[in-house]
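Undergrad: what follows is a protein structure lacking sequence information:
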């Protein structure tokens, strides 16, 4: 990929990608390319769909608000598989949740699952908005895969599902360190931590493994990012 193409706009598209194929752009993407990036017809852009790698293409317009990409070359093949990094997180206030989503995508998270615990203050999320943030972060950080956003679950649901899960637990002598382990999924608790009842269950249930993020007490979004970084160690 030459340097000029590497600096070209990069967009997520939903259509399939293969040579000599035209992919329709959403109206907001046409607006972005035409009015924000000031691209003329015939300009090169890059597109990806999370399945077929990354492709170069030529931007074309069929009307003021509609357009498409005429695909040319495959620039990067789709990776076969990424290491599992599944983050279970408790919803946060808007700006802090925005930060968590953006940075977790940049750090390679493969799935995100919001969890309601007894001490969770924010009880609802805007899933559509979060999905848009995930895609925008993937566009920006050059990722080829799109992390999955799962439906919100409760702590009680995790007890029933019994999926193996590391749980970040502060001030816990039984907690293991993340580096050197093979945890692919981790739960980060809410501001103020888990309730006493939940802590007892975390230590009791065999599918939960308490882990330590270090000696400091982090804010929830910082704890999530610290955990994702340590999972790569």
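TA: Nice, I can see it. Note that this is a predicted model, so its numbers are computed, not measured.
Undergrad: contacts, neighbours, all on C-alpha from now
TA: Will do.
Undergrad: right, and the helix or strand after the longest strand seen in the chain?
TA: Counting by DSSP state E, the longest strand found in the chain is strand 67-76. Sequence-wise, the next helix or strand downstream of strand 67-76 (DSSP states H and E) is strand 86-89.
Undergrad: that following strand packs against which elements?
TA: Packing contacts for strand 86-89, counted by 3 or more C-alpha pairs under 8 Å, 6 or more residues apart in numbering; DSSP states H and E, involve strand 111-116, strand 185-187, helix 220-231.
Undergrad: helices and strands around the stretch of helix or strand residue 129 belongs to, which ones?
TA: Element membership of residue 129, judged by DSSP H and E, is helix 127-141. Counting by 3+ C-alpha pairs under 8 Å, 6+ apart, the packing neighbours recorded for helix 127-141 are strand 10-12, helix 94-106.
Undergrad: now for the ones you listed, which one comes closest to residue 186?
TA: helix 94-106 (12.6 Å; C-alpha to C-alpha).
Undergrad: still on that earlier bit, tell me which of the helices and strands packed on strand 86-89 sits most buried.
TA: When you average the neighbours per residue for each of those (mean count of other C-alpha atoms under 10 Å), strand 185-187 leads with a mean of 24.
Undergrad: packing partners for it?
TA: So strand 185-187, by 3+ C-alpha pairs under 8 Å, 6+ apart, packs with strand 86-89, strand 165-168.
Undergrad: residues in contact with the residue lying closest to residue 131 once chain neighbours are set aside?
TA: In space, and not counting its chain neighbours, residue 131 is closest to residue 149: 6.9 Å by C-alpha to C-alpha, 6 or more residues apart in numbering. Residue 149 makes contact with 111-113, 127, 131, according to C-alpha atoms under 8 Å, 6 or more residues apart in numbering.
Undergrad: this is the comparison structure:
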């Protein structure tokens, strides 16, 4: 059944009025007919079997809770601000791959595009529907790199391009990741020399590589998150 996100409380065996945009999408884009069954989630209450009971007025009936809401986790992606399209793709991929918190980070080489949180929220919701996850990552306000380092709860695994040039994977093997740790992906062009020095001397930073080649930001997000979860401590 089709998974759809809705921004309202959900409770088993109740009737709800669908949000206007969702009702329009269901009838005009997905072309659901009256009586069609699908599932709804809101990122908080679990997954609910749903029946479209009144197509003209956008009314649906919730059935049983099919899956309880999983406990929140704290994995984080620290993502340097970059060009809008690349940043959008990176946010989508981070959502689909299971990251719980996304921290946009300001660096010396960041692209100063204004973050449009409404668009990014939509991207996150659509990605969660696509991969059928019940939790939505929290998109935090952008912050300077120094602030991100100071406020991080766990280790930050920095995808350092110099490690790639050394043809090693860095410190992945000797530093297993935990659910309180994060991954840091820099901007196109990398960090400045000052920022690199700051990162290399910081107690929370673990330098890791993503392979022999220099990757685009959105590609690095996919590879980095995959490695991050591969090395998750049992």
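TA: Everything's here; your move. Everything numeric in this text was worked out from a predicted model, so none of it was measured.
Undergrad: ok so, going back, against structure 2, where does the longest strand of structure 1 fall?
TA: Strand 67-76 of structure 1 corresponds to residues 58-67 of structure 2 when matched by TM-score structural alignment.
Undergrad: in that stretch, what counts as buried?
TA: Judged by neighbour count (16 or more other C-alpha atoms under 10 Å), stretch 58-67 of structure 2 contains these buried residues: 58-63, 65.
Undergrad: same deal with stretch 177-185 of structure 1?
TA: Quick answer for stretch 177-185 of structure 1 (16+ other C-alpha under 10 Å): 178, 183-185.
Undergrad: of these, closest to residue 103 of structure 1?
TA: residue 185 (16.8 Å).
Undergrad: contacts only, for that closest one.
TA: 84-88, 164-166.
Undergrad: now do 6 Å
TA: Residue 185 of structure 1 makes contact with 85-87, 165, according to C-alpha atoms under 6 Å, 6 or more residues apart in numbering.
Undergrad: can you pick the most crowded of those?
TA: residue 87 (25 neighbours; other C-alpha atoms under 10 Å).
Undergrad: give the contact list for the aligned residue in structure 2 for that one.
TA: Aligning on TM-score structural alignment places residue 87 of structure 1 opposite residue 77 in structure 2. Applying C-alpha under 6 Å, 6+ apart, we find residue 77 of structure 2 in contact with 102, 182-183.
Undergrad: which outside residues touch the longest strand of structure 1?
TA: In contact with strand 67-76 of structure 1 (C-alpha under 6 Å, 6+ apart) are residues 19-25, 53-61.
Undergrad: and these, which are buried?
TA: 22-25, 53-61.
Undergrad: with residue 141 of structure 1 as the reference, name the closest of the helices and strands packed on strand 185-187 of structure 1.
TA: Taking C-alpha to C-alpha as the criterion, residue 141 of structure 1 comes closest to strand 86-89 out of those, the separation being 18.6 Å.
Undergrad: gap between that closest one and the chain center?
TA: 10 Å (C-alpha atoms, centre = their mean, to the nearest Å).
Undergrad: that one vs structure 2 - mean distance after superposition?
TA: Aligned to structure 2 and superposed, strand 86-89 of structure 1 gives a mean residue distance of 0.6 Å (mean C-alpha distance after the TM-score superposition for structure 1).
Undergrad: ok, the residue sitting nearest the centre point of structure 2 to residue 127 of structure 2 distance?
TA: Nearest to the geometric centre of structure 2 sits residue 95, at 3.0 Å (C-alpha atoms, centre = their mean). Remark: distance between residue 95 of structure 2 and residue 127 of structure 2 (C-alpha to C-alpha, to the nearest Å) = 6 Å.
Undergrad: just tell me what residue 199 of structure 1 corresponds to in structure 2.
TA: Per TM-score structural alignment, residue 199 of structure 1 is aligned with residue 196.
Undergrad: so is that match in a helix, a strand, or just coil?
TA: Following DSSP: H, G, I helix; E, B strand; the rest coil, we place residue 196 of structure 2 in the helix state.
Undergrad: that one: how many residues sit nearby?
TA: 13.
Undergrad: on that earlier part again, closest to residue 172 of structure 1 among the contacts of residue 149 of structure 1?
TA: Looking across those and measuring by C-alpha to C-alpha, the closest to residue 172 of structure 1 is residue 113, at 24.0 Å.
Undergrad: can you find the partner of that closest one in structure 2?
TA: Residue 113 of structure 1 maps onto residue 103 in structure 2, by TM-score structural alignment.
Undergrad: swap in residue 182 of structure 1?
TA: Structural alignment (TM-score structural alignment) places residue 182 of structure 1 against residue 177 in structure 2.
Undergrad: measure its match to residue 57 of structure 2 for me?
TA: 49 Å.
Undergrad: ok, now residue 9 of structure 2?
TA: Distance from residue 9 of structure 2 to residue 57 of structure 2, by C-alpha to C-alpha: 19 Å.
Undergrad: ditto for residue 107 of structure 2
TA: For residue 107 of structure 2, the distance to residue 57 of structure 2 - C-alpha to C-alpha - is 49 Å.
Undergrad: how about residue 158 of structure 2?
TA: For residue 158 of structure 2, the distance to residue 57 of structure 2 - C-alpha to C-alpha - is 51 Å.
Undergrad: looking at the two, which has the bigger crowd around it?
TA: Between residue 158 of structure 2 and residue 57, counted using other C-alpha under 10 Å, residue 158 has the larger neighbour count: 24 against 11.
Undergrad: how near is the aligned partner of the more buried one in structure 1 to residue 133 of structure 1?
TA: Aligned counterpart of residue 158 of structure 2 in structure 1: residue 167 (TM-score structural alignment). From residue 167 of structure 1 across to residue 133 of structure 1, the span is 25 Å (C-alpha to C-alpha).
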